[in-house]
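Enquirer: I'd like to go over a predicted model; first the sequence, then the structure.
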Amino acid sequence: MTEKHLLIVAHAPSDNTRRLVEAVLEGARHPEVSGVNVSWKPPLEAQPDDVLQADAIILGTTENLGYMSGALKDFFDRCYYPVLEQKQGLPCALYIRAGLDGTGTRRAVQSIVTGLRWEWVQEPVVFKGDWQEDFVAQAQELGLTVAAGLEAGIF
């Protein structure tokens, strides 16, 4: 069995957003999931080669003025054309840490993902409003769901 690679490209500028990334990683690395290598790259460090090597991707961003983080937008700006032809159909998921409702952020990311022709594996997860400890469990579930689906060959 060939090991698959799950790439997480997530912006984590605060303690709480770092907790979300760590929770996604923890879920994706669940002991019952094997055969999936999981890595996290902050958007400003992620390169087209990282995406080209990925079998699935989880995107994470803060909501900044009703839009995705500048760091995630920079990732898309640098990686869009270098991966466009080779990664069509890439399974992807998204989470948003939103102070408001995440609508503009979601729409912006979905528009770019549609252009890339990546495939959503589930609805985006939006962590809205004031911090809630339940966000951590939801982030773990997201990581586990994507990694387990990748391992099982569901996508």
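Expert: Yep, it's here.

Enquirer: Please make it C-alpha for all contacts and neighbour counts, starting now.
Expert: Noted.

Enquirer: Run a quick neighbour tally on residue 116.
Expert: For residue 116, the count of nearby residues is 20 (other Cα atoms under 10 Å).

Enquirer: again with residue 129
Expert: 12.

Enquirer: so how far is residue 8 from residue 44?
Expert: Using Cα to Cα, to the nearest Å, we find residue 44 at a distance of 13 Å from residue 8.

Enquirer: Which one of these two is surrounded by more residues?
Expert: In terms of neighbours (other Cα under 10 Å), residue 8 is the more surrounded of residue 44 and residue 8; the figures are 29 against 17.

Enquirer: you'd agree that one is up against residue 37?
Expert: No: at 10.9 Å, residue 8 does not count as touching residue 37 under the criterion of Cα atoms under 8 Å.

Enquirer: okay, pairing it with this:
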Amino acid sequence: MEAVLAGARDEAIEGVEVVVRPALAASAVDVLAADGYLLGTPVNIGYMSGALKHFFDQIYYPVLEFTVGRPYTLYVHGNSDTTGAVRGVETITTGLRWRRLRDPLTVLGEISAADREACWELGATTAASLMPV
């Protein structure tokens, strides 16, 4: 997560405020106030974390009609197959009609320097997409 945030907070990115909310603390008000979303989750037993699922359960209907088309990105980390976690998040974000900026970033096993760089790039890409024109 640190690398993702470092990318999102790069000094070259202007006019974007990065706000971090743990999944269990984030609310529909937070989602409505944001212009885009950078979602991250560990993969537990082949699925997104219970915390991220709880987040979606809490915000889904209150934000459904108000966040259509907003951009999001996703990163997942697991020790084996992450397919179920990615599919679960994408099913929900499709229902919300959010717009995926790029393919999800999957990190398997030990986090390498290349993984950290990819996480940094994901954060930077997400934040840069929200820069005012």
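Expert: Thanks, I have the structure now. Here the structure is a predicted model, which means the values were calculated and not measured.

Enquirer: tm score of chain vs chain?
Expert: Aligned and superposed, the two chains score 0.96 in TM-score terms (TM-score structural alignment, normalised by the length of structure 2); 133 aligned residues with a Cα RMSD of 1.1 Å.

Enquirer: Check which residues of stretch 56-66 of structure 2 are buried.
Expert: Neighbour counts over stretch 56-66 of structure 2 (16 or more other Cα atoms under 10 Å) mark 56, 59, 60, 63, 64 as buried.

Enquirer: nearest spatial neighbour of the third one, skipping sequence neighbours?
Expert: This points to residue 60 of structure 2. residue 96 (7.1 Å; Cα to Cα, 6 or more residues apart in numbering).

Enquirer: Let me see the contact set for the one you found.
Expert: Shown in contact with residue 96 of structure 2 (Cα atoms under 8 Å, 6 or more residues apart in numbering): 60, 64, 65, 67, 68.

Enquirer: mind listing what the second one touches?
Expert: Taking Cα under 8 Å, 6+ apart as the contact definition, residue 64 of structure 2 lies against residue 96.

Enquirer: counterpart of it in structure 1?
Expert: In structure 1, the residue paired with residue 64 of structure 2 is residue 84, using TM-score structural alignment.

Enquirer: What count of nearby residues applies to the residue mapped onto residue 55 of structure 1 from structure 2?
Expert: Using TM-score structural alignment as the criterion, residue 55 of structure 1 maps onto residue 35 of structure 2. Residue 35 of structure 2 has 15 neighbouring residues, counting by other Cα under 10 Å.

Enquirer: Can you tell me the SS state at residue 35 of structure 2?
Expert: coil (DSSP: H, G, I helix; E, B strand; the rest coil).

Enquirer: Enumerate the strands of structure 1 by residue range, in sequence order.
Expert: 4-10, 36-41, 56-62, 91-98, 119-120, 125-128 (DSSP state E).

Enquirer: What's the average distance for the second one when superposed on structure 2?
Expert: Between strand 36-41 of structure 1 and its aligned partner residues in structure 2, the average distance after superposition works out to 0.6 Å, using mean Cα distance after the TM-score superposition for structure 1.

Enquirer: give the contact list for residue 56 of structure 2.
Expert: residue 92.

Enquirer: same thing with residue 29 of structure 1?
Expert: 36, 38, 143, 144, 147.

Enquirer: With residue 60 of structure 1 instead?
Expert: Residue 60 of structure 1 touches 8, 9, 10, 11, 21, 94, 95, 96, 97, counting by Cα under 8 Å, 6+ apart.
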